[in-house]
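> here you go, sequence then predicted model.
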Amino acid sequence: MSEPSYLTAVRESYDTVAADYFRIVKRPAEFDPLSRGMLAAFAEEVRAGRGGPVADVGCGPGLVTAYMAGLGLPMIGMDLSPEMIRLARDTHPGLPFTVGSMTASGFGSGTLDGILAWYSTHHTPPEWLPTVFAEFRRTLAPGGHLLLGGYVGDESVHPAQAYGHPVSYGSHFQPLDRIAELLDRAGLVVTARLEQRPEPPVKRPYVCVLARRPESS
């Protein structure tokens, strides 16, 4: 079975921009206080449960993966782009990284105590989000936690360039209520929602959503 065309576009685009993305993107220490607070809350929730492992899906060059490892979580980073994974391995040789897709991650059923999807699901077309969220639920152990962070809205955009290079991916922004509804349909219980107003140069609101796979499911 051939992979969805959007995955090919995302892989090829991020292989192209990887080096400049790594140079330009914010480091976790530069995140706003509320975002860092949600990351810390997620880490505390996971540590209070079984304690790991935790997958950072769409990890890019592994900057947030390493940050969360510093908060005491046993992390593994996964990204669709082999070039991003090469950068992650070179930069953080003590952490495991693997190439994979959110639609078919390769993680075993119920093997993860946490999933972090940090500004990584917006390249997923709306019709594929139920598949992605079902994969999150499948791989989470009962009682496992999900933290999803990203921009919200009600539009899809297809930039011609990003990070100084031509790209072919799309960015698909969903309202917060829609994200929460899809997580609920996938069998994940939303436990906290944080929405922040954009501050220039950011133009879109951004959110953090904490969810949990019920113990009994």
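Good, I have the coordinates. Predicted, not measured: the structure shown is a model, and the values here were computed from it.
> all contacts plus neighbour counts: C-alpha atoms, from now on.
Will do.
> buried stuff in the lengthiest helix in the chain?
In the chain, with assignment by DSSP state H, the single longest helix is helix 5-24. Residues of helix 5-24 classed as buried by neighbour count (16 or more other C-alpha atoms under 10 Å): 6-7, 9-18, 21-22.
> please apply the same query to stretch 35-42.
By 16+ other C-alpha under 10 Å, the buried positions in stretch 35-42 come out as 35, 38-39, 42.
> dump the residues you listed into TSV; add secondary structure and distance to V152 as well.
Formatted as TSV, the buried residues of stretch 35-42 follow (DSSP: H, G, I helix; E, B strand; the rest coil; distance: C-alpha to C-alpha, whole Å):
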residue	secondary structure	distance to V152
S35	helix	15
M38	helix	17
L39	helix	18
F42	helix	20
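> pasting the second one now:
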Amino acid sequence: MGERDVPEHHSRVRESYDAVAEEYAARIGGELAYKPLDRALLGALVEAVGPGAAIADLGCGPGHVAGWLAARGARLVGVDLSPGMVALGRREHPEVEFRAGDLLELPAANGEFDAAVAFYSVIHLVTEELPAAFAEARRVLRAGGLLLTAFHVGEEVRHMRDWWGNTVDVEFHFRESGVMVRAMVEAGFEIDARMERAPYPEEAETRRGYVLARAI
């Protein structure tokens, strides 16, 4: 998939995140401080792959998750569809390498990474794109590499046109854990763990899901 045939809804996502990049970083960039389960899962991922492992943050936004992982000894590459987010990440987290790219065509070599995280990034894909996105994640992971995903649990689609006073056009797809698991298994992963939690008081009131999978 080249630049000329990027799906229209991907272009809308890119433009929407460009529009909110600075505000997003200001509001969301410190979110791990009040998310103990997320920190525990990310910490377990770093421990599992070992010091100096290469980790990709897929749909990295302003790079706050990548920065947290890098501070714990991993070598991070953040990938995001939004050039505004990539520029912000480079400014705020110089210890991380950032690349602009689409989840369906990652700018990375086969087997380049020991692990990957995708926190609330596949939520902007339509369901039919999930197998291809996870197949791309599988492609850039070594055999036995780990993928940790986070998502909103449910079956609804929320369409946002105003985001903190900025005009946007972006959809948020909620999914049941089983949908995520099936797409990951189809793409060449086996499931190590899956869980859900209630929202923290500081978050939007949506149930959160996580799946940890291993490339086979």
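Sure, I can see it. All of these numbers come straight from a predicted model, not from anything done at the bench.
> now the TM-score, please.
Once superposed, the chains reach a TM-score of 0.93 (TM-score structural alignment, normalised by the length of structure 2), with 212 aligned residues with a C-alpha RMSD of 1.5 Å.
> before we move on, back to that, read off where the longest helix of structure 1 ends up in structure 2.
Per the alignment by TM-score structural alignment, helix 5-24 of structure 1 matches residues 8-27 in structure 2.
> quick one: contacts of the matching stretch?
Residues from elsewhere that reach stretch 8-27 of structure 2 (C-alpha atoms under 8 Å, 6 or more residues apart in numbering): 61-62, 81-85, 88, 124-125, 163-164, 166-171.
> how much space between T103 of structure 1 and V46 of structure 1?
23 Å (C-alpha to C-alpha, to the nearest Å).
> more neighbours, these two?
V46 (23 against 19; other C-alpha atoms under 10 Å).
> what residue in structure 2 is paired with that one?
Looks like V46 of structure 1 aligns to V49 there (TM-score structural alignment).
> what kind of secondary structure is the spatially closest residue to P125 of structure 1 that is not a sequence neighbour in?
Once flanking residues are discounted, P125 of structure 1 sits nearest to H172: 6.0 Å by C-alpha to C-alpha, 6 or more residues apart in numbering. H172 of structure 1 carries the three-state label strand when classified by DSSP: H, G, I helix; E, B strand; the rest coil.
> count the residues that sit near H172 of structure 1.
There are 19 residues near H172 of structure 1, going by other C-alpha under 10 Å.
> next, the contact list for it, please.
Counting by C-alpha under 8 Å, 6+ apart, H172 of structure 1 touches 122-126, 154-157.
> map it onto structure 2.
Using TM-score structural alignment, H172 of structure 1 lines up with H173 in structure 2.
> for F136 of structure 1, see how far away S109 of structure 1 is.
When S109 of structure 1 is compared with F136 of structure 1 (using C-alpha to C-alpha), they lie 9 Å apart.
> neighbour count for these two, which is higher?
Using other C-alpha under 10 Å, the more surrounded residue of S109 of structure 1 and F136 is F136, with 31 against 13.
> so who does that one touch?
Residues near F136 of structure 1 by C-alpha under 8 Å, 6+ apart: 102, 115, 146.
> try P200 of structure 1
Per C-alpha under 8 Å, 6+ apart, neighbours of P200 of structure 1: none.
> which SSE is it in?
P200 of structure 1 is part of no helix or strand when elements are defined by DSSP states H and E.
> in space, not sequence, find me the middle residue of structure 2.
Nearest residue to the geometric centre of structure 2 (C-alpha atoms, centre = their mean): A118, 2.5 Å.
> list buried residues within the contacts of stretch 8-27 of structure 2.
Buried by 16+ other C-alpha under 10 Å: 61-62, 81-85, 88, 124-125, 163, 168-171, out of these.
> among the residues you listed, name the ones in helices.
83-85, 88.
> one step back: how big's the offset between the longest helix of structure 1 and structure 2?
With mean C-alpha distance after the TM-score superposition for structure 1, helix 5-24 of structure 1 departs from structure 2 by a mean of 0.7 Å once superposed.
> so what's the gap between that helix and the chain middle?
Distance, stretch centre to chain centre, for helix 5-24 of structure 1: 15 Å (C-alpha atoms, centre = their mean, to the nearest Å).
> helix, strand, or coil at the residue lying closest to L32 of structure 2 once chain neighbours are set aside?
Excluding its sequence neighbours, the residue lying closest to L32 of structure 2 (C-alpha to C-alpha, 6+ apart) is R39, at 6.5 Å. Recorded secondary structure, R39 of structure 2: helix (three-state DSSP).
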